[in-house]
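# Pasted the sequence and its predicted model underneath.
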Amino acid sequence: MPDIPRPATSGPLRLRDFRLLLAGAAAGQLGAQVTLVALPLVAVLVLDAPAFQVGLLTAAETAAFLLVGLPAGAWVDRMRKLPLMIRADVVRALTMASIPVAAVTGVLTMAQLYVVALVTGVATVFFDIAHQSFLPQLLPKDQLVSGNGALETIRSSAQVAGPGIGGGLVQLLGAALAIVTDAAGYALSALFLWRIKQPESLPERRPDASLRRDIGEGLRFVCGHRLLRVIAVTTGLGNFFAAVLMATQSVFLVRVLGLVPGVVGLVLAASALGGLAGALCAGRLAARFGQARLIWLSPLVTGPFALLWPLSGHGAGAALFALGSGVVFFGVVVYNVAQVSFRQTVCPPRLLGRMNATLRFLMWGTLPLGALVGGALADAFGARVALVWCAAGFVAVPLPLLLSPLRRMRDLPATGPAEDPDADPSDSAGAPEPAALG
């Protein structure tokens, strides 16, 4: 791939292709966040599904990370990333559009929701792996934190606006018709990505390459790196309990607290403000406290606020749910910006797809399990009890980090892929203060 020189001092927003990538992310994320509210409400309000079926729907959305997560990375490393993302967006747009069509014609069933969730999830696996592998082709290494911060800002902004819009659309149009927004968002995302002009050559394939060998190489790289191992364990644990939350929050807010769809959207939108604040602050916090320290400090400080979820009550008491989520998601986004930027820096370009896929398999593979557990707990003991277990889990999430070498570090080692991943990282604890990451 041709190497296009970029001024070291220019920010990522000066690059036209990066702005188009951001615009695509904004369109896709806004639609997805509307569906985050609308899809469970289709099951709860339109099809009157019990809590376990709502949990099963959440599991179907994320099952693809277990089913195709590892081979997807090997396939992505053999393909051009941009065309793959465009195709994934088109598949997601068409699949989501089938829900309002089925609702209007009176043939919508839970079985269709499961299929739509599964197909969309598979397309999302390929899109996300390609997206994280494509970003380092657009930006130099010293701008990856700023670039990831900008993408997290877009995602968090969509989390603020999307649920409120989604709740309002559900109340005005019905849950099924509100999903049209998601289909339109994916279509717009494909259009923005199609306009990106970054040159991208087809990755060279070694003569002895095989799917099994490629998957093994990605696994060995991740599992052989002590810092990536602990990040995988911690994020997998956090995602497990995040899935418990996703599987139970709609049931809790509608059936326990008695909120109407519009208010549900506002509660979820208010909670997402914390994620937006985290995206805006991540670079400055990394500069002040150190990127390594930020990885364990952010979940340690914010995790206990998850205890506010089961304490939420009727009326104004629902604000506790929003407050708890806002603080927790602040920590989640700060953690994500720090650890994703490190992953993109430490990995050689030819392994980016497999590294991201391996980590997604290990970290996101816990999502369907958490969703099933959350649905089962809510069905058996009630949604509030499920949230108690969920909150306790978030408090425990930083334990692997506190027991790892990261606790003794301030900054992450600036090791290239050729260096020994098991070299003692404590040598970097006294590294000079980094420049502001923006």
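Noted; the coordinates are in hand. Residues are numbered from 1 along each chain as shown.

# For the rest of this, base every contact and every neighbour count on C-alpha atoms.
Will do.

# Could you pull out the helices in the stretch 301-438 of the chain for me?
308-311, 318-346, 352-364, 366-381, 383-396, 399-402 (DSSP state H, counting those that start in this stretch).

# which residues touch Val267?
164, 318-319, 321-322 (CA atoms under 8 Å, 6 or more residues apart in numbering).

# need the contact list for Val340.
Asn148.

# most packed of the helices of the stretch 301-438 of the chain?
Greatest average neighbour count among the helices of the stretch 301-438 of the chain goes to helix 352-364 (a mean of 27), per mean count of other CA atoms under 10 Å.

# what helices or strands is that helix leaning on?
helix 64-67, helix 69-77, helix 110-138, helix 211-223, helix 226-251 (3 or more CA pairs under 8 Å, 6 or more residues apart in numbering; DSSP states H and E).

# Ala72: neighbouring residues, count only.
Per other CA atoms under 10 Å, the neighbour tally for Ala72 reads 26.

# shouldn't it be in contact with Asn356?
No - look at Ala72 against Asn356 with CA atoms under 8 Å: they stay out of range, at 9.8 Å.

# Spit out the residues that contact these two alike.
Shared contacts of Ala72 and Asn356, counting by CA under 8 Å, 6+ apart, come down to Ile129.

# wouldn't Thr35 be in contact with Gly166 here?
Yes - Thr35 is within contact range of Gly166, at 6.9 Å (criterion: CA under 8 Å).

# more neighbours, these two?
Gly166 (33 against 27).

# Could you list which residues are in contact with that one?
By CA under 8 Å, 6+ apart, the neighbours of Gly166 are 33-35, 37-38, 178, 262, 265.

# follow-up on the earlier one: so which of the helices of the stretch 301-438 of the chain gets nearest Gly106?
When the helices of the stretch 301-438 of the chain are compared by CA to CA, helix 366-381 sits nearest Gly106, at 26.8 Å.

# Please enumerate residues in contact with that closest one?
So helix 366-381 is contacted by 50-56, 58-63, 236-237, 239-248, 383-386 (CA under 8 Å, 6+ apart).

# Go again with 6 Å.
51-52, 55-56, 58-59, 62-63, 236, 239-240, 243-244, 247, 386 (CA atoms under 6 Å, 6 or more residues apart in numbering).

# So of those, which two are at opposite extremes in space?
Going by CA to CA, the pair spanning the contacts of helix 366-381 furthest: Ala51 and Gly236, at 23.4 Å.

# Looking at these two, which is more packed in?
Set side by side, Ala51 and Gly236 show more neighbours around Ala51, with 26 against 22, by other CA under 10 Å.

# and the helices of the stretch 301-438 of the chain as JSON lines, adding distance to Thr9?
Below are the helices of the stretch 301-438 of the chain laid out as JSON lines (distance: least, CA to CA, whole Å):
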{"stretch": "helix 308-311", "distance to Thr9": "43"}
{"stretch": "helix 318-346", "distance to Thr9": "18"}
{"stretch": "helix 352-364", "distance to Thr9": "25"}
{"stretch": "helix 366-381", "distance to Thr9": "39"}
{"stretch": "helix 383-396", "distance to Thr9": "39"}
{"stretch": "helix 399-402", "distance to Thr9": "33"}
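
# Put this next to the previous one:
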Amino acid sequence: MATPLVAAVRNPDVRRLIGATSCSALASGIFLGALPLAVAERGGGPLQVGMVSAALTIWWIVSMPLSALVDRWGVGLTLRVAAPLRIVALLVIAAHAVVRGEASIAVMGAGALAYGLVDVVTDTAASALPALVVDEDRYDEAYSLFYTVNRVADLVLGPSAGALLLVTERWLPFVLAGLLLAVSYAAYARFFTDPRAARVSSTGEAGGWFTRITAGVRHVWDDPFLRAVVLTLTGIVIAEEIVAVVVTPYFRDGSGRSDWAQMLGFIRSGTGIAAVVAALCSGALARRFTRTRTLSVVALGGALCPAVLAIAPHWLPVLGALTIAAVAESLWVPLVQSEVARRTPPHLMARTRAAMMFITWGTLPFTSLVGGGIAQAVGVRPVLMAAAIAALASCALGIWRYAGWRSNARRAVRAEH
């Protein structure tokens, strides 16, 4: 008898989604691995890295109205129209190679701003697609596989490839990322006209445009599990963004290595091995220890990541912190995504996804700018410790509180019987 993972792989839609996801994730890994290095290589500090990061994420502030367009057009049509525009944005970023001085950072920021807008739409549609074309009884295994290939591509292969390509030619990682996105687009093409990925109408929806746009937020807040996830992620995502903004200049200035860029790329790739194993084990851990208990422990690891990084700007603490973050994310995302898909009606899939991202990622531009500026002014370590405290507080308000509520409810049921 085939294992659940093998049975999921035998599904042709799952295989096609794995191909599209892996190419897109490898492109993102190369791009996101090379971009902060390119800024730092041009002399940028934490503030400049934070500004470029903010340009990438600022569009999540308007993710809810954009997600309403995804639900209105349908996932297939959205991917068909929006996905190619990411390639154009990458070519703009690649043009920084022919610009001299600080103006090159401005070019990268402009390209990142354009990429971020299109990526919000494309990512919302691509994230909603599996729930529409994969059977519900395969959700855990399918999302585990998608996330595994994602981690292999954007953690193991992408960062080191981006660093090596950047050393070869400044434009090369961004052009190669564009070519990989073109391959991903070809893999998604089967779903452009698939009826399952077409617009899903709901006769039960009423009200004006504001009511429809915020329908995803109401759905998230009305569901206790989704509400707990969002509250937890609010602090965890802030902590992870602080780590992402400061780790490059932190390691550059404190490691004392001339090959710091390549070393950091290899460290990021090394964390992918543990992340891949974790993603493949996520479903089994949830069945063995329950989904809520697994997520509670995972959240603790994610919250402590900045504190580990604050120990020293040397390779071992950096490796430890990034490994903890990668493993925590690899366990968290498949378990949460599959449960969100189960709890969300098809006509709200894109808006629910965008609502969760808006509530959690809406703080990222502010976090990138303020965190990078404070780190440059007072030092990296105080900012990292503050991020860890904020993440622990969000865990207490979110998934740990939900776990306690579930435990008390089960005890009450047993006592009643």
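Good, I have the coordinates. These figures come from a predicted structure and were not determined experimentally.

# quick one: TM-score?
Remark: TM-score between the superposed chains equals 0.89 [TM-score structural alignment, normalised by the length of structure 2]; 404 aligned residues with a CA RMSD of 2.6 Å.

# hmm, back to that, which of the contacts of Gly166 of structure 1 lies closest to Leu144 of structure 1?
Gln33 (24.7 Å).

# roughly how far apart are the equivalent of the closest one over in structure 2 and Ala244 of structure 2?
Taking TM-score structural alignment, Gln33 of structure 1 has Gly29 as its aligned residue in structure 2. Distance from Gly29 of structure 2 to Ala244 of structure 2, counting by CA to CA, to the nearest Å: 13 Å.

# Comparing the two, which residue is more hemmed in?
Gly29 (28 against 18).

# Val156 is in contact with the more buried one, correct?
No - the criterion here is CA atoms under 6 Å, and Gly29 of structure 2 misses it with Val156 at 8.6 Å.

# Please identify every residue contacting each of these two.
Joint contacts of Gly29 of structure 2 and Val156 (CA under 6 Å, 6+ apart) do not exist.

# quick one on the thing from earlier: right, so of the helices of the stretch 301-438 of structure 1, which gets closest to Gly149 of structure 1?
helix 318-346 (6.1 Å).

# okay, and that closest one goes to which residues in structure 2?
By TM-score structural alignment, helix 318-346 of structure 1 lines up with residues 315-343 in structure 2.

# same thing with stretch 360-377 of structure 1?
Taking TM-score structural alignment, stretch 360-377 of structure 1 hits residues 357-374 over in structure 2.

# Name the nearest residue to the corresponding residue of structure 1 for Trp59 of structure 2, ignoring sequence neighbours.
Matched to structure 1 by TM-score structural alignment, Trp59 of structure 2 sits across from Ala64. The shortest distance from Ala64 of structure 1 to any non-neighbouring residue, by CA to CA, 6 or more residues apart in numbering, is to Val122 (5.0 Å).

# State the distance from that neighbour to Asp427 of structure 1.
Distance from Val122 of structure 1 to Asp427 of structure 1, by CA to CA: 41 Å.

# same check, this time on Tyr186 of structure 1
Taking CA to CA, one finds Tyr186 of structure 1 at 45 Å from Asp427 of structure 1.

# ok, the two, which is more surrounded?
Tyr186 (29 against 12).

# ok, that one to Met96 of structure 1 distance?
Per CA to CA, Tyr186 of structure 1 is found 9 Å from Met96 of structure 1.

# circling back to that earlier point, out of the contacts of Gly166 of structure 1, which are inside helices?
Those of the contacts of Gly166 of structure 1 mapping onto helices are 33-35, 37-38, 178, 262, 265, per DSSP state H.

# Between those, which sits nearest Met363 of structure 1?
Set against Met363 of structure 1, the nearest of those by CA to CA is Gln33 (21.0 Å).

# Could you pull up the residues touching that closest one?
Contacts of Gln33 of structure 1 (CA under 6 Å, 6+ apart): 159, 162-163.

# how about 10 Å then?
Going by CA atoms under 10 Å, 6 or more residues apart in numbering, Gln33 of structure 1 touches 39, 155-166, 181-182, 265, 268-269.

# swap in Thr21 of structure 2?
Neighbouring residues of Thr21 of structure 2 by CA under 10 Å, 6+ apart: 15, 27, 126-127, 146-147, 149-150, 153, 181, 184-185, 187-188.

# What is the burial count for the aligned residue in structure 2 for Phe252 of structure 1?
Using TM-score structural alignment as the criterion, Phe252 of structure 1 maps onto Tyr250 of structure 2. Applying other CA under 10 Å, we find 24 residues neighbouring Tyr250 of structure 2.

# in terms of contact, does Tyr250 of structure 2 touch Ala312 like I think?
Yes - counting by CA atoms under 10 Å, Tyr250 of structure 2 touches Ala312, with 9.2 Å between them.

# Now do the shared contacts for those two.
With CA under 10 Å, 6+ apart, Tyr250 of structure 2 and Ala312 have common neighbours 318, 381.

# returning to what we had before: wait, what's in contact with the residue nearest to Ala64 of structure 1?
Residues counted as contacts of Val122 of structure 1 (CA under 10 Å, 6+ apart) are 60-69, 72, 88, 91-92.

# ok, how many other residues are close to Pro84 of structure 2?
With other CA under 10 Å as criterion, Pro84 of structure 2 counts 17.

# The one 3 residues further on too?
A count of neighbours around Ile87 of structure 2, defined by other CA under 10 Å, yields 21.

# so what corresponds to it in structure 1?
So, by TM-score structural alignment, Ile87 of structure 2 is matched to Ala93.

# In space, what's closest to its match - neighbours in sequence excluded?
Closest to Ala93 of structure 1 by CA to CA, 6+ apart is Ala183, at 4.1 Å.

# Kindly report the same for Ala153 of structure 2.
Leu26 (4.3 Å).

# before we move on, back to that, what's the overlap in contacts for Thr35 and Gly166 of structure 1?
Contacts common to Thr35 of structure 1 and Gly166, judged by CA under 10 Å, 6+ apart, are 175, 178-179, 181-182.

# Make sure the match of Ile87 of structure 2 is actually in contact with Pro100.
No - judged on CA under 10 Å, Ala93 of structure 1 makes no contact with Pro100 at a distance of 12.0 Å.

# Could you tell me which residues touch both of those two?
With CA under 10 Å, 6+ apart as the test, Ala93 of structure 1 and Pro100 both reach 180, 183.

# burial measure for Glu416 of structure 2, as a count.
When counting by other CA under 10 Å, one arrives at 7 neighbours for Glu416 of structure 2.
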